[in-house]
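> I need the structure of the sequence given here:
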Amino acid sequence: MNILIADDDPQLLRALRITLTAKGYDVLTAADGAEAVSLAADHRPELVLLDLGMPRLDGVEVIQAIRGWSEAPILVVSGRAGADDKVEALDAGADDYVVKPFSIEELLARIRALTRRQAGQEPAPIVRFGTVTINLAAHTAIEATAGGEQRIRLTPTEWQIMELLIRNAGKLVTRQMLLSRIWGTEHARDTGYLRLYLSQLRKKLEPDPSSPRYLLTEPGMGYRLQLDA
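Predicted coordinates:
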């Protein structure tokens, strides 16, 4: 597997390159954001490890650039531990977030989880509910209107939530499952994240967000996507 590591700390870059190479990975390194984007475009890595605080382009800008043409997993490895930084990175398209300092065992476990998830993805379905059609493969959400069709913009995190709900349509998806899959196990109790995002999704997808018909809350447990019969 080809991994790109982008960080402006030369000692950390060297340590990660040595460790991951010893584990059998092919490693590319970048010391700033612009170099990271260039290497990603030229070599198409299968996974990206990325710091947020880098010169020339910061980590969020790198994520946005890579997400313009690649679905490769992006694992943020950053000293920024604030919830706002994590949400911004995940919304930009990152798949996971590890806070420095970290153990190499945790980092390797996160890499394995991301690569398993990538390799084991099932065919992406197309679902319709109300006037909305969502195509997971094409990453499109379209609403049928009297004048034709209107595209609905979802953030990367909203897409992750919808994918979990769609792949489990009609079934309860627990809050813990959503939180751990999207934000990591350390956030399995941060239910405020979910309330915020579900509220936003209902505004975008429900005919009446105050009385949802499709994105349903199961009190005290989680959420369910209820499709039309």
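
> Only C-alpha atoms from now on, for both contacts and neighbour counts.
Noted.

> now the strands for the chain?
Along the chain, the segments classed as strands by DSSP state E run 2-6, 26-30, 47-50, 74-78, 96-99, 126-129, 132-135, 140-145, 148-151, 173-174, 215-218, 222-225.

> For Y193, find the nearest of the ones you listed.
Across these, Y193 has its closest neighbour in strand 222-225 (12.6 Å, C-alpha to C-alpha).

> Just name whatever secondary elements the closest one is in contact with.
In terms of contact count using 3 or more C-alpha pairs under 8 Å, 6 or more residues apart in numbering; DSSP states H and E, strand 222-225 is assigned the packing partners helix 156-167, strand 173-174, helix 175-183, strand 215-218.

> buried residues in the longest one?
Of the residues in helix 156-167, those with enough neighbours to count as buried (16 or more other C-alpha atoms under 10 Å) are 156-167.

> what does stretch 202-209 give?
For stretch 202-209, the neighbour count (16+ other C-alpha under 10 Å) marks 202, 204-206, 209 as buried.

> for comparison, sequence B:
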Amino acid sequence: MLKILVVEDNPELAQAYRLALSQRGHDVQIEGTGAGGARAAIADEPDVVLLDLMLPDIDGFSVCRHIRQDSDVPIIMLTARDDDGDVIGGLDSGADDYVVKPVSPGVLEARIRAVMRSRRPATADPEAATALEYGGLRVDLASPVVTRDGVELELSPNELRLLMALLEHQGQVLSREQLLEQAWGSADVPDLRLVNAAVQRLRLKIEEDPADPQLLHTVRGFGYRLG
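Have a look, this model is predicted:
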């Protein structure tokens, strides 16, 4: 059972989420405003937050950024707006996933399972490497702290997992489906734009010139490669 916080101002839709998720054994809390959702996400320590983009007081992007100041709770952004700019904005504000409404209860449950799987810590291995490095990039696996040429970078959880997947497969081309599996915990998540948007944001943080990337390359028709 998960403790799920739903931040949704439409009472009928909020109750539909509550019913669907409660029937699957989850404990569901509803907040109808952005301010209330931000407070509950920090004070009540839910396992996952379902966050509507369009709220009456504060938009979901702002709520997500506010939560990220104090909490690393998995956040799935829910919206009726199917736009690349909104996907990028949601991921850039710290969301782990972005779901376009309407969404079936089964798909919503699958997306929740995916973000929860992606947050599970790896099994400790005493002989495993303590850091991943390439081209001035370094991920300290014990922290994990990411630096470029010794300067610490601030990455979202998905950006971090994406970078680690690419570092673990340096020189190899990874498809978008493979990166979904690595960074989001499931290749069944249908929206490959999540990968494209996360790569775009990651380049802004790790490349000297994101318009002319020297580290993270696009292999057209196949996917992405580090190195």
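
> TM-score of the superposition?
TM-score for the superposed chains, counting by TM-score structural alignment, normalised by the length of the second structure: 0.78, backed by 219 aligned residues with a C-alpha RMSD of 3.3 Å.

> one step back: buried deepest among the strands of the first structure, which one?
Highest mean neighbour count among these (mean count of other C-alpha atoms under 10 Å): strand 47-50, with a mean of 26.

> Superposed on the second structure, what's the mean shift for that strand?
On superposition with the second structure, the average gap between strand 47-50 of the first structure and its aligned counterparts reaches 0.5 Å (mean C-alpha distance after the TM-score superposition for the first structure).

> For that strand, which helices and strands make contact with it?
If you count contacts as 3+ C-alpha pairs under 8 Å, 6+ apart, strand 47-50 of the first structure packs onto strand 2-6, strand 74-78.

> Is it possible to get JSON lines of the ones you listed that adds distance to P55 of the first structure?
Output for these, formatted as JSON lines (distance: least, C-alpha to C-alpha, whole Å):
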{"stretch": "strand 2-6", "distance to P55 of the first structure": "11"}
{"stretch": "strand 74-78", "distance to P55 of the first structure": "14"}
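
> So for Q121 of the first structure, which of those sits nearest?
strand 74-78 (16.0 Å).

> so what does that closest one touch, helix or strand wise?
Secondary-structure packing of strand 74-78 of the first structure (3+ C-alpha pairs under 8 Å, 6+ apart): strand 47-50, strand 96-99.

> Enumerate the positions of stretch 62-81 of the first structure that are buried.
Applying a neighbour-count criterion of 16+ other C-alpha under 10 Å, one finds 62-67, 72-78, 80 buried in stretch 62-81 of the first structure.

> Please read the previous query as pertaining to stretch 18-26 of the second structure.
For stretch 18-26 of the second structure, burial by neighbour count (16+ other C-alpha under 10 Å) applies to 18, 20-21.

> gap between the residue positioned nearest the centre of the second structure and P11 of the second structure?
Taking C-alpha atoms, centre = their mean, the centroid of the second structure lies closest to D96, which sits 1.7 Å from it. Distance, D96 of the second structure to P11 of the second structure, by C-alpha to C-alpha, to the nearest Å: 24 Å.

> Run a quick neighbour tally on V115 of the second structure.
Neighbour count for V115 of the second structure, taken as other C-alpha atoms under 10 Å: 21.

> Which residue in the first structure aligns with it?
Alignment note: V115 of the second structure maps to L114 in the first structure; criterion TM-score structural alignment.

> measure the closest residue in space to that match that isn't next to it in sequence to H43 of the first structure for me?
Spatial nearest neighbour of L114 of the first structure, excluding adjacent residues (C-alpha to C-alpha, 6 or more residues apart in numbering): P73 at 6.5 Å. Look at P73 of the first structure and H43 of the first structure: by C-alpha to C-alpha, they are 15 Å apart.

> just L216 of the first structure next, same as before
43 Å.

> Also P212 of the first structure?
For P212 of the first structure, the distance to H43 of the first structure equals 45 Å [C-alpha to C-alpha].

> and if you look at L178 of the first structure?
From L178 of the first structure to H43 of the first structure the distance is 32 Å (C-alpha to C-alpha).

> Also S211 of the first structure?
48 Å.

> quick revisit: if I pick the nearest residue to the residue nearest to the centre of the second structure once chain neighbours are set aside, what's in contact with it?
Nearest residue to D96 of the second structure in three dimensions, chain neighbours excluded: I75, at 5.4 Å (C-alpha to C-alpha, 6+ apart). I75 of the second structure is in contact with 48-51, 64, 94-97, counting by C-alpha atoms under 8 Å, 6 or more residues apart in numbering.

> Between these, which sits nearest L153 of the second structure?
In terms of C-alpha to C-alpha, no member of those lies closer to L153 of the second structure than G94, at 14.4 Å.

> about what we covered before: of P212 and H43 of the first structure, which one has the most company?
Neighbour comparison, P212 of the first structure and H43: the larger count goes to P212, with 16 against 12 (by other C-alpha under 10 Å).

> contacting residues for the more buried one?
P212 of the first structure neighbours (C-alpha under 8 Å, 6+ apart): 202, 206.
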